[in-house]
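>>> Quick one: sequence plus predicted model below, questions after.
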Amino acid sequence: MFTGLIQGLGTISLTSASQLKVHCPNCQFLKAVEIGDSIAVNGICLTVETYDAQSFTVTVSPETLSRSNLKNIAQTQAPVNLEPALRVGDKVGGHFVSGHVDGVGTLTQVEDSEASWELSFQAPKSVAAYIVPKGSIAINGISLTVANCDPSGSVFTVAVIPHTYQATNLKDLSLGSPVNLEADLLGKYAAKFLQPHRDTEPPNSNYGHDLITLEFLAEHGYG
């Protein structure tokens, strides 16, 4: 489990079809790393197999490479965001991030304001369903808040403070860059729990489909 608070930047290289080497000579967390530890690499939970003072290696499955931007990044040598897994007693400053990417989106717009950067992204359908205004989203492993989105969630914007922009690989993105997206874990569970009700309600029922209103809640025993 992670929180989406990036603790270092690195670069990756494919040492074989299924193994990555992550180079991060300035990452302080490597001093405490152990074989078997989980580290999020651009938001993907991977397991440390070997390590030294400046790098570590992980094995990636074909599924991981096909559902993420790692292969593209390995070819371009672009920086990746790194975060070690939570330990007991650590602060939870972002939101709960599992390290399981739901899909790859693309950067569509960047606006620079005095206090922040506003970045807009296009999300695939597999992620868009869980994107709501003021909800949480992990972009390349970074915990961010959705500032606004279209009704479907397929186009959304986040506001990024200067510290986050400079400390992550967001500053290295260009228009069209692919990004790993992980929807809010709690939102996915909520949708899962509602699915049986959707499946058993009559076709003309509004349960679980339209906006929840005060009248809807009263009708179903709330308030």
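Yep, it's here.
>>> For the rest of this, base every contact and every neighbour count on C-alpha atoms.
Noted.
>>> Distance from the chain centre to the lengthiest strand in the chain, please.
If you go by DSSP state E, the chain has its longest strand at strand 103-112. Distance, stretch centre to chain centre, for strand 103-112: 13 Å (Cα atoms, centre = their mean, to the nearest Å).
>>> So which elements touch that strand?
strand 117-122, strand 178-183 (3 or more Cα pairs under 8 Å, 6 or more residues apart in numbering; DSSP states H and E).
>>> So for T76, which of those strands sits nearest?
Proximity to T76 (Cα to Cα) singles out strand 178-183 among the helices and strands packed on strand 103-112, at 12.0 Å.
>>> tell me which element the residue nearest to the spatial centre of the chain falls in.
Nearest to the geometric centre of the chain sits A138, at 2.6 Å (Cα atoms, centre = their mean). Using DSSP states H and E, A138 sits within strand 136-139.
>>> Report the next helix or strand after that strand in sequence order.
Strand 136-139 is succeeded, C-terminally, by strand 142-149 (DSSP H and E).
>>> Okay, angle between that next one and strand 117-122 too, please.
Between the axes of strand 142-149 and strand 117-122, defined by axes from the mean of the first three to the mean of the last three Cα atoms, to 10 degrees, the angle is 80 degrees.
>>> second one coming, line it up with the first:
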Amino acid sequence: MFTGIVEEMGEIVSLETRDDMVLWDGSTGERTELKVRGSVVMDGAYLGCSICVSGVCLTATALNPESNVFAVGLAPETLRKTNLGTLAPGSAVNLERASEIGGRNSGHFVQGHVDGTGTIVDKWIDEDSLFIKVEVPPSLLKYIVPKGFIAIDGTSLTVCEVDYVSNYFTFMLIEYTQKKIVVPLKEVGEQLNLEVDVLGKYAESALAAVTPRIDELEKEVTELKEIIKKLAK
């Protein structure tokens, strides 16, 4: 679990597909490996630990303390759901270590399980704030609400405006945050990793379980009303 409070901006060292991954049965297969440089997140890092890379919870598979570089594997699902597979060496990424139990959470509960990507369609300045407009698929937008939480490239942010007709939402970055994360460096047309608030998905799941029963009860009530009307004649 993460907080969405980015600890540092790291740098992509390399992104390559290799065919020497040792599988569970001892055979070898193909894998995509990402190497990232970051000094803060290497403090206390260990093999198998979780590090959030631009919103994606990844497992450290190799550590090089001398160069402050760690390696992670990118599964096919990760490549489909995120923008990590499009990043070139030298690209900046947001980094955060997993949160400690009992520690402060100045953001919100971020799982590092990216739901999909959005596309920047506009940016503008409002005094010292930077506003960004993001286009997203309706399948994701339904979970995004005004003043609700959202993780954007792993950063815990507050939604400003939502337009469910034009399929976009906006958010803003204060002057301090602009200097600490990668989002301001991105231009119109670039992608952002999005993780919607998991509470919205749980609420939908819970409602889906009771909706059929509610529909059935409404049908029964309607039938009873018709019976009563006939008896009253």
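Arrived safely. The structure presented is a predicted model; accordingly, all values stated were derived computationally and were not measured.
>>> Got a TM-score for the pair?
The pair, once superposed, lands on a TM-score of 0.85 when counted by TM-score structural alignment, normalised by the length of the first structure; 201 aligned residues with a Cα RMSD of 1.7 Å.
>>> re earlier: residue range for the strand holding A138 of the first structure in the second structure?
Aligned using TM-score structural alignment, strand 136-139 of the first structure spans residues 149-152 in the second structure.
>>> how big is the offset of the matching stretch relative to the first structure?
Compared with the first structure after the fit, stretch 149-152 of the second structure shows a mean deviation of 0.6 Å (mean Cα distance after the TM-score superposition for the first structure).
>>> List the contacts of that stretch.
For stretch 149-152 of the second structure, contacts defined as Cα atoms under 8 Å, 6 or more residues apart in numbering pick out 4, 54-55, 108, 110, 144, 156-159, 192-197.
>>> Where is the longest helix in the first structure?
Across the first structure, the longest stretch assigned as helix under DSSP state H is helix 185-200.
>>> helix or strand right after it?
helix 214-219.
>>> what span of the second structure lines up against that following helix?
Under TM-score structural alignment, helix 214-219 of the first structure has no counterpart anywhere in the second structure.
>>> my guess is K147 of the second structure meets V162, correct?
No - the criterion here is Cα atoms under 8 Å, and K147 of the second structure misses it with V162 at 9.3 Å.
>>> Please identify which of these two sits among more neighbours.
V162 (20 against 13; other Cα atoms under 10 Å).
>>> in stretch 21-31 of the first structure, what's buried?
K21, V22, H23, C24, C27, L30 (16 or more other Cα atoms under 10 Å).
>>> out of those residues, who's nearest V155 of the first structure?
Closest to V155 of the first structure, out of all of those and judged by Cα to Cα, is V22, at 31.3 Å.
>>> Spatially nearest residue to E135 of the second structure, not counting backbone neighbours?
Y168 (4.3 Å; Cα to Cα, 6 or more residues apart in numbering).
>>> That neighbour maps to what in the first structure?
Here Y168 of the second structure is matched to V155 in the first structure, going by TM-score structural alignment.
>>> same deal with E127 of the second structure?
Applying TM-score structural alignment, one finds that E127 of the second structure aligns to E114 in the first structure.
>>> cool, and T211 of the second structure?
In the first structure, the residue matched to T211 of the second structure (TM-score structural alignment) is R198.
>>> Perfect, I'm done here.
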